[in-house]
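**Q** Sequence and computational prediction follow.
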Amino acid sequence: MWKRSEVEQLTGLSRHMIQDLCNQNTAGDGLAFWVPAVSKPGYARYDEGDLMAFYLVKQLSKAGFPLAEVEAAVMDMLEDDDSFAARIDGNVRRLQSERARIDARLQAAEVLRGAAAYDSSERLYAIMAAALLDGAQRSIENAARAGSLPPESVNRLNRAYQRAIPPLLEAVDWGTGSKVLTVSVPGAAVSEIRGRVQRFARALADLRRREVNPTDEEALRLVYSAAKSFWRLWGTGASAESASENDAMPVLVIRTAARFLAEADNGVPVELALGKGSFTFLAQATKAYAGIA
């Protein structure tokens, strides 16, 4: 027979966990999962069967099962059907979902940690730039998985967005002059880049002033024209790219932009750069052009 302290040492379960598992008062903290070989008020001893039961509890606990679900998992394990496999599969899906949330938090924390390397006046710009780049990369990956983006276009689009985001943020008045957002595009003057962004912002404002619907042909023409300008300025440059390939790229830009604009996290920088209402307008227009349901 083993003492409770020995069971704790052998199984890795805490005293509190063992107490809850053996407590028959389910109206309180008790789970009524197990009754030790010897159980008296203030005294318990455990035999081989108890050790095996608590060993199993530990394995289930390591796999992420809460103590409250242990009994149901054990009962499923004793069945000769697929119930145990189904329960484990459900637990795996839950853990994968939790991991995705943790990964997203770690990615956001990395953005903040990267911003800490800048001067205090530069950190918000660095956060915006890094967050938008992450959003662009996710949008490109999502478009590729959805089958609307050829694999060979992924790197080209990533490169284009990396070049485009800093000058987009420079259109935010309080970001002008930030070292984080320095514009550097071979063959294009800073004034030209800023001019294009400003003209696009004015065109959007005009459409909104005239209450043009984002799905109207005029709005869709502006979206395509902007995507074409985007690609000519930031996406071209490789000598191997043919004219037909470059003609096809603006449509792929719109498809990725639709997914980028579907993420609310990207709203504030876009809105500040292009004007009030621009984010929602562009989200609807690019979605309509790309035919995303």
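**A** Looks like it came in fine.

**Q** make it CA atoms for all contacts and neighbour counts henceforth
**A** Fine.

**Q** which helices and strands sit right next to the longest helix along the chain?
**A** For the chain, the helix that runs over the most residues, judged by DSSP state H, is helix 83-115. If you count contacts as 3 or more Cα pairs under 8 Å, 6 or more residues apart in numbering; DSSP states H and E, helix 83-115 packs onto helix 70-77, helix 123-145.

**Q** Please compare the first structure with the one that follows:
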Amino acid sequence: MMTININNSNKKKSNNYSQLRYISSAVSVVFMLVAIAFLSINGLNWGVDFTGGVITEVQMDPTITMSEISPLLQSALNQNVNVIEGGEMGRWILRYAEPTTGIGIPDITEVLAPLSTNIQVLNTSIVGSQVGQELAEQGGLAILVSMLCIMAYLSYRFEWRLASGALFALLHDVLFVLGVFAALQLEFNLTVFAAILAIIGYSLNDSIIIGDRIRELLILKPNLAIADVNNDAIGATLSRTMVTSGTTLMTVSALWLLGGEPLNGFSVAMFIGLIVGTWSSIAVSTTLPEFWGLNARHYQVVELKKGGYED
């Protein structure tokens, strides 16, 4: 009687996993469509790294803080200004879009005069829009090449149905983060682009771990239904996934709260990407192979007529 109860409990738990996976996958598809819509309508709010602008390096009293510098610059330039520590006490790097024609670049020493009279402008350089466009093109190419390399690796390591789930999960994560940035019109700069690449690697790691477990179960339990195989794989790796994601989120949260304005975009992208990446690795990457009809036969060794074997 106890055995029957345990089996019924396990079956009920497995059914709950399946329902959650199917619902989450459907929600993910809807979110992807919404993200594409925002990207098409709003577009990304490109930062100075991609659009071009002015980079000014200044030296001032080490006691002056970023919170004192930013309001004066934003008021004088009428735009958001990235204020980044220059590596030495009192040295700051200011990044802002080039003012409209006729206004010219303001005198930074006059703008910051209320803070200190001892301000030195070490250098000022203008990044043209052509350079920014090249960065955007190279960034897009980098993502494309990385996705193609990942596709080749997954196709080699897994059967194509299982590989397609992991690849779709990566595409889902990238589109989701880009969609949020387009919807909220958050600045998209090189640090956010670096976060996108980090999210791809993080999500891929989770998908591979779950995919490996699915492949093992298909070989060990060939008569088990694919839905149950997926659910067992999720159950076996869930605690590891939650611990890894939780500790990483704690680190990213600390970076978000304490990293300051220059790292806000990176932190926001990483925070969203970690949550969505964990979600997609569990739900999306396992449901799509099931939809394609993945089963144990795709990992069985078949004897060839000439005496060889193939998987």
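**A** Everything's here; your move. The structure presented is a predicted model; accordingly, all values stated were derived computationally and were not measured.

**Q** TM value for the aligned chains?
**A** Scored against TM-score structural alignment, normalised by the length of the first structure, the superposed chains reach a TM-score of 0.28; 116 aligned residues with a Cα RMSD of 5.1 Å.

**Q** Of the helices and strands packed on helix 83-115 of the first structure, give the one that comes closest to G267 of the first structure.
**A** Closest to G267 of the first structure of these, according to Cα to Cα: helix 123-145, at 9.8 Å.

**Q** Between helix 123-145 and the helix or strand that that closest one is followed by, find me the angle.
**A** Remark: after helix 123-145 of the first structure, the chain's next helix or strand is helix 154-170, criterion DSSP states H and E. Using axes from the mean of the first three to the mean of the last three Cα atoms, to 10 degrees, the direction of helix 154-170 of the first structure lies 150 degrees away from that of helix 123-145.

**Q** Against which helices or strands is helix 154-170 of the first structure packed?
**A** So helix 154-170 of the first structure, by 3+ Cα pairs under 8 Å, 6+ apart, packs with helix 123-145, helix 190-209, helix 267-274.

**Q** And that helix, what's buried?
**A** Burial within helix 154-170 of the first structure, assessed by neighbour count using 16 or more other Cα atoms under 10 Å, is assigned to 154, 156-158, 160-170.

**Q** that older thread, format the helices and strands packed on helix 154-170 of the first structure as CSV; extra columns: mean neighbour count and distance to D247 of the first structure.
**A** Formatted as CSV, those follow (neighbours: other Cα atoms under 10 Å; distance: least, Cα to Cα, whole Å):
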stretch, mean neighbour count, distance to D247 of the first structure
helix 123-145, 20, 18
helix 190-209, 15, 20
helix 267-274, 19, 25
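
**Q** okay, now R99 of the first structure: neighbour count?
**A** Neighbourhood size, R99 of the first structure [other Cα atoms under 10 Å]: 12.

**Q** so how far is I193 of the first structure from it?
**A** Distance of R99 of the first structure to I193 of the first structure, given as Cα to Cα, to the nearest Å: 40 Å.

**Q** what do you get for A44 of the first structure?
**A** 78 Å.

**Q** all strands for the stretch 51-200 of the second structure, in order.
**A** 53-59, 82-85, 91-96, 120-127, 187-188 (DSSP state E, counting those that start in this stretch).

**Q** Just put those strands in JSON lines and tack on mean neighbour count and distance to N10 of the second structure.
**A** Below are the strands of the stretch 51-200 of the second structure laid out as JSON lines (neighbours: other Cα under 10 Å; distance: least, Cα to Cα, whole Å):
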{"stretch": "strand 53-59", "mean neighbour count": "18", "distance to N10 of the second structure": "60"}
{"stretch": "strand 82-85", "mean neighbour count": "19", "distance to N10 of the second structure": "54"}
{"stretch": "strand 91-96", "mean neighbour count": "21", "distance to N10 of the second structure": "58"}
{"stretch": "strand 120-127", "mean neighbour count": "13", "distance to N10 of the second structure": "61"}
{"stretch": "strand 187-188", "mean neighbour count": "19", "distance to N10 of the second structure": "46"}
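
**Q** okay if I get the ones you listed as TSV plus distance to V302 of the second structure?
**A** Shown next, in TSV, are the strands of the stretch 51-200 of the second structure (distance: least, Cα to Cα, whole Å):
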stretch	distance to V302 of the second structure
strand 53-59	62
strand 82-85	61
strand 91-96	62
strand 120-127	60
strand 187-188	51
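
**Q** May I see the buried residues of the longest helix of the first structure?
**A** 84, 88, 111-112, 115.

**Q** In contact with G273 of the second structure, which residues are there?
**A** 173-174, 176-177, 196, 199 (Cα atoms under 8 Å, 6 or more residues apart in numbering).

**Q** Tell me which helix or strand it sits in.
**A** With DSSP H and E as the criterion, G273 of the second structure is inside helix 264-282.

**Q** Let me see the contact set for V177 of the second structure.
**A** Taking Cα under 8 Å, 6+ apart as the test, what V177 of the second structure contacts is 196, 269, 272-273.

**Q** okay, the angle between the host helix or strand of T280 of the first structure and helix 190-209?
**A** Take DSSP H and E as the rule and T280 of the first structure turns out to sit in helix 278-290. Interaxial angle of helix 278-290 of the first structure relative to helix 190-209 (the same axes, to 10 degrees): 80 degrees.

**Q** Helix 278-290 of the first structure - contacts with which helices or strands?
**A** Secondary-structure packing of helix 278-290 of the first structure (3+ Cα pairs under 8 Å, 6+ apart): helix 217-230, helix 243-260, helix 267-274.

**Q** With distance to E6 of the first structure as added columns, please give those in TSV.
**A** Shown next, in TSV, are these (distance: least, Cα to Cα, whole Å):
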stretch	distance to E6 of the first structure
helix 217-230	68
helix 243-260	56
helix 267-274	57
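
**Q** Figure out which of these is closest to M75 of the first structure.
**A** helix 243-260 (44.8 Å).

**Q** Which strands or helices does the closest one pack on?
**A** Short answer (3+ Cα pairs under 8 Å, 6+ apart): helix 243-260 of the first structure packs on helix 123-145, helix 217-230, helix 278-290.

**Q** Distance to H16 of the first structure for those helices - can I get that in TSV?
**A** Below are these laid out as TSV (distance: least, Cα to Cα, whole Å):
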stretch	distance to H16 of the first structure
helix 123-145	43
helix 217-230	61
helix 278-290	52
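
**Q** Can you check which of these gets nearest to V197 of the first structure?
**A** Going by Cα to Cα, the one of these nearest V197 of the first structure is helix 217-230, 9.4 Å.

**Q** Next, the angle helix 278-290 makes with that closest one.
**A** Orientation check (the same axes, to 10 degrees): helix 217-230 of the first structure against helix 278-290 gives 90 degrees.
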